[in-house]
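Student: what's the 3D shape of this:
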Amino acid sequence: MGPRGRLPVVIAAHLFVSAVIAGVFAWRFGQNPRVVLSHLVLVAEWDCVLLVLPAAVFRWLLTATCSAQVYLYVLDAVSNASWGRNVTGHLVVAFAPTVWSGQEAFPVGKPGITLFFGGTFVLIAALIWLVSRGADVALRRQLGTARTLAIAAAAVVGFGATITWGVGQRDNLFWKDELLASFFRPVGYAFEPTARRHAVAERDAVLQASYPRHVPGARRTNVIVVIVDSLRADHMQVYGYQRPTTPFLSQLVSSGRMKKVDMAFSTCSESFCGITSTLAGREFRDISARTFQLQDALRDEGYRTWFLLSGNHTAWNGLPQFYRADEGTLFDGSQTQRYTMDDDRLVLEGLERVPPASADRPAFFYVHLMSTHYLGVQFPRSHVFTRPDDSVDPGEQPYAILDQLQKRDRYDDKVLQADGVVHDLFEAFAAKHYLDDAVVVVTGDHGEGLGERHWAHGWHLYNEDIRIPMLIYDVSRAKYQDLSFATQVDIAPTILDRLGLPIPASWEGQSLLTRTPTRFTYHQTYFLPNRFAVIYRDGGDLYKFISTPDYGKEELYDLIHDGGETHNLVEQEPRLAAVLRDKVRSYRDE
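Tutor: Predicted structure coming up:
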């Protein structure tokens, strides 16, 4: 084939493959088919820019373009398969350094990443060199320099205008899931923009605007919420575990200064929805960065809000916008000068920057600990159930060694370590006089699979995944009427009720200062395939119904008599199963 015939083949092949891949994404991940057209428009406009370039520049830029598309398609495939949404440049930039260093979990290490990126580029470069020799020269000779420059300028302007417009059209069906526009959106969007979330946010704006300021008689008590990542209640001494894993918390409960909720559950089995549900007092389907949250209500009441967070929260998809922290009040693992980002000692480093308590202005603290997460750093002194020389670095492929990172003895070591960090936090807060008058909640964002049925977290809703501790330190005479059952969404309403502040009408949780003998609570996974659960509490009975629609699987468990969830009662209890099945269906359909 001569030079004149090669150019149309190269460009047509590029457009065809791009359209096919966009179509596969639309089909496989339920995206609107219109995104195929918008994706094709962007690729075609960019190809018009490349058409008028000199031969060498054309080949290298087309190689870079095709390689970048392959990288983007692979990342989008992983992101859609795991979270049901396209990847963004914000996330790639934020997590690339920690993925490369091995601090964040990734299926392959440095050699695999290098081979994929380098090998892809070399293969595409070789293919394009073979089929495009002389192709652009023929076109430039036909059009002339002036005309080709005009085409190039128009193509650049057109591409820039189109991609800029597409980036801003988050709710437009042509652009919502378009792969390139999604990538260039300035902020990662873990809160999928749904009509329901939009309506909730609009209602919350009205509720917050009318929320009373400086309520007469309200108690200006300091509030501290400590969330321990991946902490299971059934591996804590304070919850009856046979090993002494929580000596400090157990002592507080025994003394009567700390209350314990017997059966507490997270709304999901992943950090993002667990954290946001705790602070927003509602299920994840109703949460966005615009909802009215606990820290907002307290800030409006005159509280200073602080965030001391182990882990890389500033990089996570949408969390900084959700926290809405004032400048200088958020300290996380990206800012530590002494430790690595998943080392819980950094929260004490951050607390050093906080001024002593003020009688004129109460404070709210959200503290996040990583000790019990498989990426959490185990301190050298924290080898009680493991040998001192039994240390495991998550390294570059933590998923491949979860059985070592989270084996029972090591997990128990890290529960004990978390208890020690909480002890150190209490001492540090007391030294700054924040505990002189305070309510402290210690809880988890979700549980952790330790090999019973699976490892890690995020994909299931069994007790190992969502049964968490809920401990309330409160030396006042406040009477907590119902400590037998609760979920994360109850924490924020309980705190406001304890302070004498009104609970926003949009919050779905219940205050533990009042009794709620009959209740249905809803839970779901953040990762795909979606699983849904409803927990039914009726007096002393507690049942969990789990539905996995993609697999056609249903499970029903008596949580009082079968905490290990080994006996599926769907066939034995058809009436109860039917009621809870309808609850799950209604929840999904709303």
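
Student: CA only for contacts and neighbour counts going forward, please
Tutor: OK.

Student: distance from the chain centre to stretch 229-244, please.
Tutor: Computed by CA atoms, centre = their mean, to the nearest Å, the chain-centroid distance of stretch 229-244 equals 24 Å.

Student: measure that stretch end to end?
Tutor: 20 Å (CA to CA, to the nearest Å).

Student: next: stretch 429-448.
Tutor: Stretch 429-448 end-to-end distance (CA to CA) = 29 Å.

Student: now do stretch 100-118
Tutor: 15 Å.

Student: check which residues of it are buried.
Tutor: By 16 or more other CA atoms under 10 Å, the buried positions in stretch 100-118 come out as 100, 102, 103, 104, 105, 106, 108, 109.

Student: please provide the structure for the following sequence as well, for comparison with the first:
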Amino acid sequence: MTGTSGIRPILGGGTLGLVAWAILRVEESGAVPADEFPPAVATYLAAPWVAVAGVMLLVWGIWRLLRTRRQTPPHTATGDAFTLNAAGAARAGVALCGSITAATLVLALSESALFTARFVPDLVTGDQLLGYQAGLGSLALAIGVQSTLVCLGALALLTLLLRLAPGRERACCALACAVGVTLTLLALLRLTLNSELLELRLWPLVIAAATCVGGLLGCGLIARLNTSPAHPGADLADTLASLPARLLGGTPRLVMASVVFLSALAPALYPDVEDFRMQLFPSIALAAIFVFSAMLIAIGRAARRPRATRLAAIACLAVSTLTLITNTQRPDTAFVAHEYARFGNLVTDIPAARWLHPFEEIGFDNPHTTPWPHHPPGAAQLPALPGSVIATQGLPPIIIVLWDAARPDRCSAFGHGRPTTPNLKRLADRSLAFSRAYSSATATTAAVKGLLSGCYSTRHMLAESHPPFVTMDLAAIGYEHFIVTVTGNDYNGVSAEAFRRGWTHPGITWEDITLPNVDGPQLDGEKTAAVVAALERRAARTGSVDGTFAYLHLTGPHIPWTGDDAPIEFGDLPTDRYDEEMAKADARLGELLDALERLRILDRAIVVVTADHGTALGEHGKLAGYLLYEEQIRVPLVMHLPGVAPRRIADPVASIDVAPTLMNLFRPGQPHRHHGRSLIPLATGRPLPPRPFVSFCAFWDSYAVLDSAFRWKLHHHRGRRYEALFDLDADPRERTNLITEQPDIADRLRTMLDGFLWEGRHSYGNPYHYRAWAGPGG
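Tutor: You can find the predicted model right below:
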């Protein structure tokens, strides 16, 4: 037994225990609700067992450590000496920089040929692909140089340690390995999850777990060095270069392990469905680069041709430098790197990116532009009801049905060729049906807040103040019974607390018919039946459902799409499964409408059916996702308003218009606090004044701004540092990026967005997901 035989299981047990603790902390916070992210279900269930396994490993390691110390004399250093000179360090630096640069270039070019090229010519032109590939040299060189500088700094630190502790070379190398691995893990986590870890106060646990992992590899290195010691006088840089191969028992094993590791990373980098895991792409890509570069170094050393290896590294650096000097970053290729590549994503995530790829950051300083026109002149108050609209009598029941991730173009009620939504059509034929409705965000948390508050919502998930929901206004005018299906807690602003915020009137009754953060999605059928039963109880108890508000959130159309128990089958493709989920949601709507007819309240009830956001079905190479294309932000919207004649409306409207439209029925002619506006004038054929609109990418600091004609649409990805511009009249599917052809239009929309973000910097314009505003200007 070696002196580390007991330490390794202790570190392994500690790692498992810390990971389990972190998972339980995340579950407790509600940051990743199991209802919305099914993979979280298995993770939360596994956490206690992971903790048990960690404790067992810990106990076993302590037992082995005590046994080893009784039976084995301590290992004494042999005094193997390492040498380090400037020439050796320079050679090591060139080899390391060349290998990392080559690894980046090979992987990125391979990706562009095997993955990115799949989108040519439908989404990416051949010229854009070549422009993107030409810029990969600068990316590869930047990563290679920065990584090498970090490694040379670590080498200098190790040299200092060796001088301070002569005769402890192996221990110093193991310590360097442990520290290096720990810092690398922490750097990767900081790259992708820094804000989340800060706000959830998980950094101490993460640092401890990363230290345990680094310690595990350090102990393994000591064992290898003890069985295969370095020759006296060995060059330190050369010895460190051999560490990966030594850890794995030789170059062949290292190459095999690298191939297996890179193969395992491919599904993580190129998943069928793109969701919140997209945030991990940069870290996964960097891990692939480091592993591939270690393999290249090992192969070069095994070939025993150091001169040829160094010449190859120098040649790679020269080619990359040439591309850095000659390539000018084109705005129309930046979106290729971010949306149709993984290694190209690293452009924004390395410190040199701001120098290599300048980008105008907006919303952080006062632009001194015209304030954002939330309301055109005269629209800051709710309009008077037209003569053809019968004033609302009493307090009719209000029921909002939200289909999570539903698309209007997949609804037969809006022209889809498949019979997916006959019940929605049944309602639409007696209601206002809006064929061009936009959501204010691409994820549930921000989108539902926008829908129910009538205001643009912050993407800051830990914000302590939010615009009040329409339920506050309804309670103020006399609504006294609220039935709500809620997912999550007040962590994301959509919660039982959010619906009750601002209530000051006594006698209000409340029914929350779901549990927050349950282990798995509650069946939509059960939720619908529960809402129907609540309405029936209310009617039986009071003789009426007047003064009742109900919110029914159905999650079927959200990924994953299984199609199980669908009322109609369409096939096995993702689009087929999605349509089946839409049909299931529509069947639940039919059950609700049937119940309203049984209670004889459908005619006088206010019923709204809409979605929080849409979803991608491969239109831009993705399933699901969060980008701001039309398929992601267009939603169905049907509003049954008593006293308002049925009408099909093609004018562009927004989800933030729903709340002021509802209040317009009760407070005509009065001022209102919403960013949205009443749609009642459209019910009589009167057009509304033009206005621009913004939709948010809730998980990234990205925005889509549409001009007042809803023709030009600028995708401005502030956090990812790129843009795209589309003419929706000529290109409704957003296939041709005109960011270079129409710079004046892009500048105009960017200026408008600058003012919008600055005005809302403390709320909806906050660039951070887990932090409050922290920027110039206060």
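
Student: overlay them and tell me the TM-score.
Tutor: For this chain pair, the superposition-based TM-score is 0.61 by TM-score structural alignment, normalised by the length of structure 1; 424 aligned residues with a CA RMSD of 4.4 Å.

Student: so which helix or strand takes in the nearest residue to residue 504 of structure 1 once chain neighbours are set aside?
Tutor: Nearest non-adjacent residue to residue 504 of structure 1, counting by CA to CA, 6 or more residues apart in numbering: residue 207, 7.0 Å away. Here residue 207 of structure 1, judged by DSSP states H and E, is contained in helix 195-210.

Student: so that helix matches what in structure 2?
Tutor: Alignment of helix 195-210 of structure 1 against structure 2: no match, by TM-score structural alignment.

Student: ok, the residue nearest to residue 504 of structure 1 - contacts?
Tutor: 292, 504, 505 (CA atoms under 8 Å, 6 or more residues apart in numbering).

Student: reformat the residues you listed as a markdown table; add secondary structure, neighbour count and distance to residue 371 of structure 1.
Tutor: Below are the contacts of residue 207 of structure 1 laid out as a markdown table (DSSP: H, G, I helix; E, B strand; the rest coil; neighbours: other CA atoms under 10 Å; distance: CA to CA, whole Å):
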| residue | secondary structure | neighbour count | distance to residue 371 of structure 1 |
| --- | --- | --- | --- |
| 292 | coil | 26 | 30 |
| 504 | coil | 18 | 33 |
| 505 | coil | 9 | 35 |
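
Student: tell me which helix or strand the aligned partner of residue 753 of structure 2 in structure 1 sits in.
Tutor: Using TM-score structural alignment as the criterion, residue 753 of structure 2 maps onto residue 584 of structure 1. Using DSSP H and E, residue 584 of structure 1 sits in helix 574-589.

Student: which elements pack onto that helix?
Tutor: strand 532-538, strand 541-548 (3 or more CA pairs under 8 Å, 6 or more residues apart in numbering; DSSP states H and E).

Student: which one in structure 2 is aligned with residue 292 of structure 1?
Tutor: So residue 292 of structure 1 corresponds to residue 468, using TM-score structural alignment.

Student: oh, I was asking about residue 418 of structure 1
Tutor: Using TM-score structural alignment, residue 418 of structure 1 pairs with residue 585 in structure 2.

Student: so that match sits against residue 405, correct?
Tutor: No: taking contacts as CA atoms under 8 Å, residue 585 of structure 2 lies outside contact range of residue 405: 11.0 Å.

Student: hang on, the earlier thing: with mean neighbour count added, can I get the helices and strands packed on helix 574-589 of structure 1 in CSV?
Tutor: Output for those, formatted as CSV (neighbours: other CA atoms under 10 Å):
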stretch, mean neighbour count
strand 532-538, 21
strand 541-548, 21
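
Student: so can I have a markdown table of those strands showing distance to residue 137 of structure 1?
Tutor: Below are these laid out as a markdown table (distance: least, CA to CA, whole Å):
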| stretch | distance to residue 137 of structure 1 |
| --- | --- |
| strand 532-538 | 59 |
| strand 541-548 | 58 |
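
Student: compare those strands and give me the one nearest residue 10 of structure 1.
Tutor: strand 541-548 (44.9 Å; CA to CA).

Student: just the helices in the stretch 151-300 of structure 1 please.
Tutor: Per DSSP state H, counting those that start in this stretch, the stretch 151-300 of structure 1 carries helices over the ranges 179-183, 195-210, 247-255, 271-280, 294-300.

Student: again with the stretch 151-300 of structure 2
Tutor: So, for the stretch 151-300 of structure 2 - with DSSP H, counting those that start in this stretch - the helices run 169-199, 203-227, 236-241, 243-248, 251-269, 281-302.

Student: relative to residue 499 of structure 2, which of the ones you listed is closest?
Tutor: Closest among the helices of the stretch 151-300 of structure 2, using CA to CA: helix 169-199, at 24.2 Å.

Student: other SSEs contacting the closest one?
Tutor: So helix 169-199 of structure 2, by 3+ CA pairs under 8 Å, 6+ apart, packs with helix 136-164, helix 203-227, helix 281-302.

Student: which stretch among those helices comes nearest residue 178 of structure 2?
Tutor: helix 203-227 (4.0 Å).

Student: what do we get in structure 2 for residue 499 of structure 1?
Tutor: Match for residue 499 of structure 1 (TM-score structural alignment): residue 666.

Student: would you map the strands across the stretch 351-500 of structure 1?
Tutor: Secondary structure of the stretch 351-500 of structure 1 (DSSP state E, counting those that start in this stretch): strands located at 363-369, 438-444, 449-450, 455-456, 467-468, 470-473, 485-487.

Student: give me the range in structure 2 that the first one lines up against.
Tutor: Following TM-score structural alignment, the partner segment of strand 363-369 of structure 1 in structure 2 covers residues 548-554.

Student: can you pull out the helices in the stretch 1-150 of structure 1?
Tutor: 3-28, 34-51, 55-83, 89-101, 110-132, 135-143, 145-168.

Student: just the helices in the stretch 501-650 of structure 2 please.
Tutor: Under DSSP H, counting those that start in this stretch, the stretch 501-650 of structure 2 gives helices at 524-542, 574-598, 630-633.

Student: reformat the helices of the stretch 1-150 of structure 1 as CSV; add distance to residue 235 of structure 1.
Tutor: Shown next, in CSV, are these (distance: least, CA to CA, whole Å):
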stretch, distance to residue 235 of structure 1
helix 3-28, 40
helix 34-51, 48
helix 55-83, 28
helix 89-101, 29
helix 110-132, 35
helix 135-143, 67
helix 145-168, 46
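
Student: how about those helices, which one is nearest residue 374 of structure 1?
Tutor: Using CA to CA, the helices of the stretch 1-150 of structure 1 put helix 89-101 closest to residue 374 of structure 1, at 14.9 Å.
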